[in-house]
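In: Sequence isn't available, so here's the structure alone:
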């Protein structure tokens, strides 16, 4: 095996961090030299991988995952257009010059064979291209970019199946691309700074990658006509390092229900309390993990529900009969890999898409995050009573485990002699 040098330019996207850093750990374990540019909120997680760490200095450097350190408060958006402005100004285009400067400096120091850029780090992609270094973009979820056959992202839509739904997709795609393309002028100004020609559309920059590595199973995503540089390489099923604590099942024989909403703050406290109150009505043992963004003491739990900041889901899931989640990709694929049906309460981002893929395969139920305590209790009981949900979860989970164990992810990253940089 040829030893490579990799540079990862990562942005703290919450649930995207654990799979991205598990890639880093696997490359380090295989003897490669890996450096990670990451925010202060990620320092303990980066240290656990064994990779070298560089801080973002001119780019944003989030101190923690607490809501007061968020760059923007997407949970307060009143409409999609306001969200687009926030994303462009505070996540993608606004900080792009800083990401580019820091990544150029890191490339000049590290001299990597490949740069792996967070989807959010558009400036890092510009830097890699400017320095003539190939870059890959991991997608720790389903495929998010517009492609023929795939419903528009983040809306929880089923694929088009007739003239009306195909028209729906064309209209939604046109509207959303118009919003993204409002960032093209600033993106091209940055590209000009580094001597690069302009792009026509915002996502053209992302498509200049050598590979898009989709960290899920093709069978979990909806079928579509994918570009040649897209690779489905299987999910990363490891627990995040912050959750590798010891765990003992609560006493009793009642069905165990795992509750995990989000590792980042999405204003989920009220929803989580309704879930806990719903479990209080049922003959179950509830285990709630709040993650690093929410203090467990803010929640009130009955005797049959245990609330902790963190616990390894890999230890809990073999005991679980159902999972209640916001629909984050990491929690969803780990639940399915364990053959556990899911009640999804999407809060936003890519979560509606994950939820519709679960319910479309019969492996779970999707409700609004604003659902009442009674609806949540009824849906949970239905998952426990109807074995067809568990059967479907096991079928889909077997595919997810197969693909996760395939080795295709690392094989793609190591195969640098194939597939030159896109121009």
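Out: Yes, it's here. Since the structure is predicted, the reported quantities are computational estimates derived from the model, not experimental observations.
In: Only C-alpha atoms from now on, for both contacts and neighbour counts.
Out: Will do.
In: Now do the helices in the stretch 51-200 of the chain.
Out: 80-87, 96-110, 122-130, 163-180, 184-193 (DSSP state H, counting those that start in this stretch).
In: helices and strands around the shortest one, which ones?
Out: Judged by 3 or more Cα pairs under 8 Å, 6 or more residues apart in numbering; DSSP states H and E, the packing partners of helix 80-87 are helix 163-180.
In: Can you tell me what sits against the helix it packs on?
Out: Contacts to helix 163-180, defined as Cα atoms under 8 Å, 6 or more residues apart in numbering, come from residues 81, 84, 88, 146, 151-152, 159-160, 202.
In: do the same with stretch 406-422
Out: Under the criterion Cα under 8 Å, 6+ apart, residues 4, 23, 26-27, 113-114, 133-135, 207-210, 213, 215, 233-234 lie in contact with stretch 406-422.
In: Could you check how far it is from the centre of its chain?
Out: In terms of Cα atoms, centre = their mean, to the nearest Å, the centre of stretch 406-422 is set 21 Å apart from its chain centre.
In: same deal with stretch 125-132?
Out: Centre-to-centre, stretch 125-132 and its host chain are 24 Å apart (Cα atoms, centre = their mean).
In: repeat for stretch 33-43
Out: That offset, for stretch 33-43, works out to 17 Å (Cα atoms, centre = their mean).
In: Distance across it, terminal residue to terminal residue?
Out: With Cα to Cα, to the nearest Å as the measure, the first residue of stretch 33-43 is 18 Å from its last.
In: ok now do residue 190, which residues does it touch?
Out: So residue 190 contacts 96-97, 126 (Cα under 8 Å, 6+ apart).
In: take the one below as the second:
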């Protein structure tokens, strides 16, 4: 079997595909990762073939855009950024998918993947990383920008809400998509956020105790569990483990690998640590965001595999990305979530409901707010609850489960 794993985005979006590719390759399959050019080296290091869906320059423009993590404008920004790429991404994936015995696994947001499924008739599965993307009137996800469906909305109004979201999707990106579809002699798409799921198979990389399946979820959606892969099989960087074990467990701070505008966040993190008398570890690939001088109790790290790092930390303060959230759950590490956009508010709400963390609103981001919230989290009661949840989270690796389902899927198709 030849498997094409197609996605765009940053580490949290790409690492699950890399991990799945590694598992599939170990099972004897040939794998091609189709992703941004910036992930070529990681793919090739795992023995995967690579195809570039986004250039390095295009990635740079995305990361530099001020609206990338805006709670309301981020969707429009990404639609304008990504829509012009659809034709060339379709051509690249279509060429790869025409090989006999090929299965395509695609991120729902990569619209070219669904075009390939329809036009080339390649067996295709959607890989869903976060439950916040699943529209549900039974149990609505928490939405960004304060746009969550109110609990008092009757069912008809909830259905109208999702219709309105599809209307917005139509004006933002479906018109561009339909221009490409017309050239391929495919009918236009009206309800984008219903269409972007593969009708054959959707694999959710999260467990049912994190997001209970709802009766109005897509019937082809199956939950595999969290996928355990941090982008590398190496241990922690030199000196990081020694720092973590040299005193009280530090608090880790990150806003994700795609965040290039976090100067205020890291200043606040340092101040919160000083207020608490805590040690801190600041995680960012962009050290220019850090204060010019860090106290000896605070250290910077460019990258660390979270499943190796977080068991050594007293807590983690993060943006609510599903990758960081899952790693913290598995590590038994209390979480303080500062959601910005996308699925992050939904993950923050789920962390709070599980009793393993808390979140701060957009007007609660001072060092005082952060210090007080952390003080409430680093308690024996919260740690005990984190340990309970971690025992569940450390179950079967969702990547192994997903690989098995893809093998079954291929056998049924070929």
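Out: Structure's in. What do you need? The structure presented is a predicted model; accordingly, all values stated were derived computationally and were not measured.
In: still on that earlier bit, take the contacts of stretch 406-422 of the first structure and keep only those in helices.
Out: Applying DSSP state H to the contacts of stretch 406-422 of the first structure, the entries found in helices are 23, 26-27, 207.
In: Of those - the most surrounded one?
Out: residue 27 (23 neighbours; other Cα atoms under 10 Å).
In: what residue of the second structure matches up with that one?
Out: The criterion is TM-score structural alignment: under it, residue 27 of the first structure has residue 24 as its aligned partner in the second structure.
In: and what of residue 213 of the first structure?
Out: Aligned counterpart of residue 213 of the first structure in the second structure: residue 203 (TM-score structural alignment).
In: And for that match, the neighbour number?
Out: Using other Cα under 10 Å, residue 203 of the second structure has 23 neighbouring residues.
In: wait, doesn't it sit right on residue 222?
Out: Yes: assessed by Cα atoms under 8 Å, residue 203 of the second structure is found in contact with residue 222 at 5.2 Å.
In: Touching both of these two, which residues are there?
Out: Common neighbours of residue 203 of the second structure and residue 222 (Cα under 8 Å, 6+ apart) do not exist.
In: ok, back up a step: which ones are touching the match of residue 213 of the first structure?
Out: By Cα under 8 Å, 6+ apart, the contact list for residue 203 of the second structure reads 125-128, 221-224, 402.
In: circling back: I'd like to know which of the contacts of helix 163-180 of the first structure are buried.
Out: 84, 88, 146, 151-152, 159-160, 202 (16 or more other Cα atoms under 10 Å).
In: thinking again about what came up before, which among the contacts of stretch 406-422 of the first structure count as buried?
Out: Buried among those by 16+ other Cα under 10 Å: 4, 23, 27, 113-114, 133-135, 207-210, 213, 215, 233-234.
In: Just flag the most distant two among those residues.
Out: Checking those against each other with Cα to Cα, the farthest-apart pair comes out as 133 and 234, at 25.2 Å.
In: and residue 93 of the second structure, what does it touch?
Out: Contacts of residue 93 of the second structure (Cα under 8 Å, 6+ apart): 34, 112-113, 116.
In: That one -> the first structure?
Out: Here residue 93 of the second structure is matched to residue 103 in the first structure, going by TM-score structural alignment.
In: between the contacts of residue 203 of the second structure, which is nearest residue 390 of the second structure?
Out: Relative to residue 390 of the second structure, the closest of these is residue 224; by Cα to Cα it sits at 16.7 Å.
In: Give the closest residue to that closest one in space, chain neighbours not counted.
Out: Closest residue to residue 224 of the second structure apart from its sequence neighbours, by Cα to Cα, 6 or more residues apart in numbering: residue 398 at 4.7 Å.
In: ok, the one you found to residue 150 of the second structure distance?
Out: Residue 398 of the second structure is 32 Å from residue 150 of the second structure, by Cα to Cα.
In: Of those two, give the one with the bigger neighbour count.
Out: residue 398 (22 against 12).
In: you'd agree that one is up against residue 205?
Out: Yes: if you go by Cα under 8 Å, residue 398 of the second structure and residue 205 touch, sitting 6.1 Å apart.
In: Give the residues shared as contacts by those two.
Out: In terms of Cα under 8 Å, 6+ apart, residue 398 of the second structure and residue 205 are both contacted by the residues 224-227.
In: and residue 293 of the second structure, helix, strand or coil?
Out: What DSSP: H, G, I helix; E, B strand; the rest coil gives for residue 293 of the second structure is coil.
In: Now do the match of residue 213 of the first structure against residue 185 of the second structure, distance only.
Out: Residue 203 of the second structure is 29 Å from residue 185 of the second structure, by Cα to Cα.
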